[in-house]
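*Asks:* Sharing a model that was predicted from the sequence below.
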Amino acid sequence: MLSDRSTATVRATLPAVGAAMGDIADLFYEKLFAAHPELLRDLFNRGNQASGDQRRALAGSIAAFATQLVERPGTRPDAILDRIAHKHASLGVAPEQYEVVHTHLFAAIAEVLGDAVTPEVAAAWGEVYWLMANSLIAAEERLYAQQGVLAGAAWREWEVTARIEETKDVTTFRLHPADGSDAPAFRPGQYVSVQVELPDGARQIRQYSLSSAPGSPLRSITVKRVRGAGTPDGEVSRHLHEHTRAGHLLSLSAPYGDLVLDDLDAPLLLASAGIGCTPMLSMLEHLAGEGHDRPVTVVHGDRSPADHALRTDHVRLTEKLPDAEAHFWYETPDAGHPANRTGLVDLNSITVWPGTHAYLCGPLPFMRAVRTQLLEAGVRPADIHYEAFGPDLWPTAP
């Protein structure tokens, strides 16, 4: 927790720092990449940098952390920290990199805020930073230890054993460790990072949910091709779609991610949109394999049945559960599709069981709308879990 002196200083300066955090984040990344261009080339997502999403996520996470420190002393925003720690571990972030971040972040703060950054203000915000950084370092060390890997040595070669075209824009890659050893254990809903070398020599990294269950002999990732011609957007998914075939090798991290089933005795609701179905498929396959007999409600929204990746598996796995039902909404449905399942997902037309634990994955507007409907149906906020593909902008989204 913050010292009393720093708490007073942070509380007094939080409005000014929070208002300037976007400019601070912009300047921070500019300074960081000027000093360490290899970080943009081989660690940070160039698409998220180009769009500004990573800058907004950084600003939001620091502001949220500082706000909780001063408003609820003695507590930490563990949900934010856990999500960041899992993402960092999947990238192989090492403890010494936090010192590099500190150097350039505080140079940016001093430049943006100028004379307002007195020694007292710098010390107080330094305390905030290191409370956050040391919490993340400790959490990441635990995650690395659980997976039996060292920080900065996260990558392992996997062989592509099959490539399956799910839709015109979605492909599943089946994988196994290239050295023939056992695949690491994971929990349904988790993801792996995939690192590929692009034509310009950059080794870019993206995260993809494991779409198979932990008990499957092979691992699968299902990748949607992101179309953003002329920008870094989708450069890894395009590379995988255009160049990766059976027999090729991919560099994968160990599995990470905090969107995992936490109470199998409660009624479950698995809600997804688009390619957000992938962690839900892993959860469904796991539940079916375990003979799960509690209520499960499956919800999915997509452009059309033809765009609904893994639709057959979505139906098949739901039907294997004795007390489960699936509801699919399509913006452009096939003939005969129910009229009340046309358009955007609307939970008002289905039963949300008391005590439901909900798991969400999809575009941010979809997850915000579904969360609002769940809260209106009486689901506790603590029982609504989500996975954001890319930087987590939920805390700062309008």
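*Replies:* Yep, that arrived. Residues are numbered from 1 along each chain as shown.

*Asks:* switch to C-alpha atoms for all contacts and neighbour counts from now on
*Replies:* Noted.

*Asks:* So which bits of the lengthiest strand in the chain are buried?
*Replies:* Across the chain, the longest stretch assigned as strand under DSSP state E is strand 156-165. For strand 156-165, the buried set under the neighbour-count rule, 16 or more other CA atoms under 10 Å, comprises Arg156, Glu157, Trp158, Glu159, Val160, Thr161, Arg163.

*Asks:* do the same with stretch 331-342
*Replies:* Residues Pro333, Arg341, Thr342 are the ones in stretch 331-342 that count as buried (16+ other CA under 10 Å).

*Asks:* Arg55: which of these is nearest?
*Replies:* The closest of those to Arg55 turns out to be Thr342 (CA to CA; 35.9 Å).

*Asks:* Wait, that closest one touches His327, no?
*Replies:* No - between Thr342 and His327 there is no contact under CA atoms under 8 Å: 10.8 Å.

*Asks:* Of the buried residues of stretch 331-342, which is the nearest to Glu376?
*Replies:* Among the buried residues of stretch 331-342, and counting by CA to CA, the member closest to Glu376 is Arg341, at 19.8 Å.

*Asks:* Once you drop chain neighbours, what's closest to that closest one?
*Replies:* Trp329 (4.6 Å; CA to CA, 6 or more residues apart in numbering).

*Asks:* Likewise for Glu319?
*Replies:* Nearest non-adjacent residue to Glu319, counting by CA to CA, 6+ apart: Glu325, 7.5 Å away.

*Asks:* correct me, but the one you found touches Arg316?
*Replies:* No - with contact defined as CA under 8 Å, Glu325 does not reach Arg316; the gap is 10.9 Å.

*Asks:* List the buried residues for whatever helix or strand Ala79 lives in?
*Replies:* Assigned by DSSP states H and E, Ala79 belongs to helix 78-91. Of the residues in helix 78-91, Leu81, Asp82, Arg83, Ile84, Ala85, His86, Lys87, His88, Ala89, Ser90, Leu91 count as buried by neighbour count, 16+ other CA under 10 Å.

*Asks:* Next one for the comparison:
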Amino acid sequence: MLSAESAALIRATLPAVGGALDEITTRFYATMFAERPELLDGMFNRGNQASGAQRRALAGSIAAFAGALLADPDTRPDALLARIAHKHVAVGVTEDQYTIVHKYLFAAIVDVLGEAVTPDVAAAWDEVYWLMAGALVAQEARLYLEAQVRPGHPWRRWTVVERREETPDTASFLLRPSDGAPAPRARAGQYVSVRVRMPDGVHQLRQYSLSSAPGDETRRITVKRVRGDGAPEGEVSNLLHRTVGVGAELTLSAPFGDVVLDDGDAPLLLVSAGIGCTPMVAMLEHLAATGSARPVTVLHADRSPADHALRADTRRLIGTLPDARATFWYERDAVDEPGSRTGRMDLAGLEPAAGASVYLCGPLPFMREARAQLLRSGVPARAIRYEVFGPDLWLADAAA
């Protein structure tokens, strides 16, 4: 649905725009937040702003969308944006905010590229932007409707009814709606945004996967404290660990996320590392709660058994499923977990069941390597789904 005239101009200018996207998005965010500082209060993750992760993700999504339009100008690549739409509704993005973004983004493009942005070039990129924005607005409207929440207001108060220390750096919080009404519908694999007020008065949001089966009354999130280790520490995770106990109230969004357990009966391969185990445990709990007989293979890598959050839950659930098995890899102290392996996860020699559905979650380098090994093992790319915590830099790097 990109006009022929615009397609020609986008094709001619994409190398220049793509090469300058990092500078463009840097200027875009700096100017927008300088003039609209309220957007940093409860909308944007300032940790991702400081690290540049959000900037890279935005640049990658624009480049990927423009490239997809050029590959097939008669089709709007809506599927490419599904993950972004879920992230947007989980933080309360509304249709009017696309006009704000347009204003500052296009001002940044002109500032960076100067005279190269002729009126015709500007009009062509304007067409790309509004095609992308229109697709996102439509998807987000549908997601708000399905979640039965008003656009921009996905929030609800929840009470912590149990806190459990999983590892020295990981805690689980069992929550119940504070108003006593049933919990909203969720699917195994989805996440919620947690909205907290920081000591400086600014609200910050973080997404955490549900780590329990979607029930009618409670939800569980499992939060790993992000320590500094040479980089800024996670301000929200550390606040939750320090201050939230039984009886505390948290503000959570409705559940969102497009990487969810399918409803079929194909074999499942759940591959995770670190805190990436959380959506996998939710999937296992759902399978156990529904009496599923699907064949399930769980593969997990961690630093040590002591660092492996929800390890006991995983073992328990594997034991309740009729055709399930698990293999764990640990960088150290593997002897403390019977049957585990020492070192990093190695999928060489893996023989996945025919037609298996594969789910990946963990640090991005881990997922890239695991996916490459799975492809070499004969797993088709279409069968592999992945969840990224934070901005989707996999997409950004692929578009670079």
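*Replies:* Done, it's in. Since the model is a prediction, treat every value here as computed from it, not as a measurement.

*Asks:* TM-score for the pair, please.
*Replies:* The TM-score (TM-score structural alignment, normalised by the length of structure 1) is 0.97; 398 aligned residues with a CA RMSD of 1.6 Å.

*Asks:* Of the buried residues of strand 156-165 of structure 1, just say which sits nearest to Thr351 of structure 1.
*Replies:* For those, the nearest to Thr351 of structure 1 is Arg163 (37.5 Å; CA to CA).

*Asks:* Contact partners for the nearest residue to the closest one once chain neighbours are set aside?
*Replies:* Nearest non-adjacent residue to Arg163 of structure 1, counting by CA to CA, 6+ apart: Phe173, 4.8 Å away. Applying CA atoms under 8 Å, 6 or more residues apart in numbering, we find Phe173 of structure 1 in contact with Val160, Thr161, Ala162, Arg163, Ile164, Ser220, Ile221, Thr222, Val223.

*Asks:* Go again with 10 Å.
*Replies:* 159-165, 211, 219-223, 240-241, 244-246 (CA atoms under 10 Å, 6 or more residues apart in numbering).

*Asks:* cool, His88 of structure 2 as well?
*Replies:* The neighbours of His88 of structure 2, taking CA under 10 Å, 6+ apart as the test, are Met43, Ala82, Thr94, Leu136, Val137, Glu140, Leu143, Gly152, Phe256.

*Asks:* Any idea how many residues pack against Pro354 of structure 1?
*Replies:* 12 (other CA atoms under 10 Å).

*Asks:* Could you check how far Glu99 of structure 1 is from Ile137 of structure 1?
*Replies:* 11 Å (CA to CA, to the nearest Å).

*Asks:* who has more neighbours, those two?
*Replies:* Applying other CA under 10 Å to Glu99 of structure 1 and Ile137 shows that Ile137 carries more neighbours, namely 20 against 12.

*Asks:* In this structure Pro267 of structure 2 contacts Thr297, no?
*Replies:* Yes - shown here, Pro267 of structure 2 and Thr297 form a contact pair, counting by CA atoms under 10 Å, at 8.1 Å.

*Asks:* Could you tell me which residues touch both of the two?
*Replies:* Asp323, Ala324, Pro352, Ala353, Ala356, Val358.

*Asks:* would you turn the residues you listed into JSON lines with secondary structure and distance to Ala64 of structure 2?
*Replies:* Converted to JSON lines, the shared contacts of Pro267 and Thr297 of structure 2 look like this (DSSP: H, G, I helix; E, B strand; the rest coil; distance: CA to CA, whole Å):
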{"residue": "Asp323", "secondary structure": "coil", "distance to Ala64 of structure 2": "40"}
{"residue": "Ala324", "secondary structure": "strand", "distance to Ala64 of structure 2": "38"}
{"residue": "Pro352", "secondary structure": "coil", "distance to Ala64 of structure 2": "31"}
{"residue": "Ala353", "secondary structure": "coil", "distance to Ala64 of structure 2": "32"}
{"residue": "Ala356", "secondary structure": "coil", "distance to Ala64 of structure 2": "28"}
{"residue": "Val358", "secondary structure": "strand", "distance to Ala64 of structure 2": "24"}
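
*Asks:* Type out the ChimeraX command that picks the buried ones from the residues you listed.
*Replies:* Buried residues within those, by 16+ other CA under 10 Å, are selected in ChimeraX with:
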select :324,352,356,358
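
*Asks:* returning to that earlier point: and the angle from whichever helix or strand comes after the longest strand of structure 1 to strand 156-165?
*Replies:* Tracing the chain C-terminally past strand 156-165 of structure 1 and defining elements by DSSP H and E, one meets strand 170-177 next. Strand 170-177 of structure 1 and strand 156-165 meet at an angle of 150 degrees, taking axes from the mean of the first three to the mean of the last three CA atoms, to 10 degrees as the criterion.

*Asks:* Which residue ranges of the stretch 151-300 of structure 1 form helices?
*Replies:* Taking DSSP state H, counting those that start in this stretch, the helices of the stretch 151-300 of structure 1 run over residues 235-243, 277-289.

*Asks:* Just name the most buried of those.
*Replies:* Mean neighbours per residue, mean count of other CA atoms under 10 Å, is largest over the helices of the stretch 151-300 of structure 1 for helix 277-289, with a mean of 25.

*Asks:* Chain neighbours aside, what residue packs nearest to Leu393 of structure 1?
*Replies:* The shortest distance from Leu393 of structure 1 to any non-neighbouring residue, by CA to CA, 6+ apart, is to Ala57 (5.3 Å).

*Asks:* so how far is His292 of structure 1 from the one you found?
*Replies:* In terms of CA to CA, Ala57 of structure 1 sits 37 Å off from His292 of structure 1.

*Asks:* what residues are up against Ala266 of structure 1?
*Replies:* Ala266 of structure 1 makes contact with Arg294, Pro295, Val296, Trp353, Pro354, Gly355, Thr356, His357, Ala358, Asp383, according to CA under 10 Å, 6+ apart.

*Asks:* quick one: it from Pro305 of structure 1, how far?
*Replies:* 30 Å.

*Asks:* Repeat that for Glu127 of structure 1.
*Replies:* 52 Å.

*Asks:* do the same with Ala185 of structure 1
*Replies:* For Ala185 of structure 1, the distance to Pro305 of structure 1 (CA to CA) stands at 32 Å.

*Asks:* the more surrounded of these two?
*Replies:* Set side by side, Ala185 of structure 1 and Pro305 show more neighbours around Pro305, with 18 against 11, by other CA under 10 Å.

*Asks:* My guess is that one contacts Arg311. True?
*Replies:* Yes - checked against CA under 10 Å, the pair Pro305 of structure 1 and Arg311 is within contact range at 7.5 Å.

*Asks:* Return every residue with contacts to both of the two.
*Replies:* If you check Pro305 of structure 1 and Arg311 against CA under 10 Å, 6+ apart, the residues they both contact are Thr167, Phe328.
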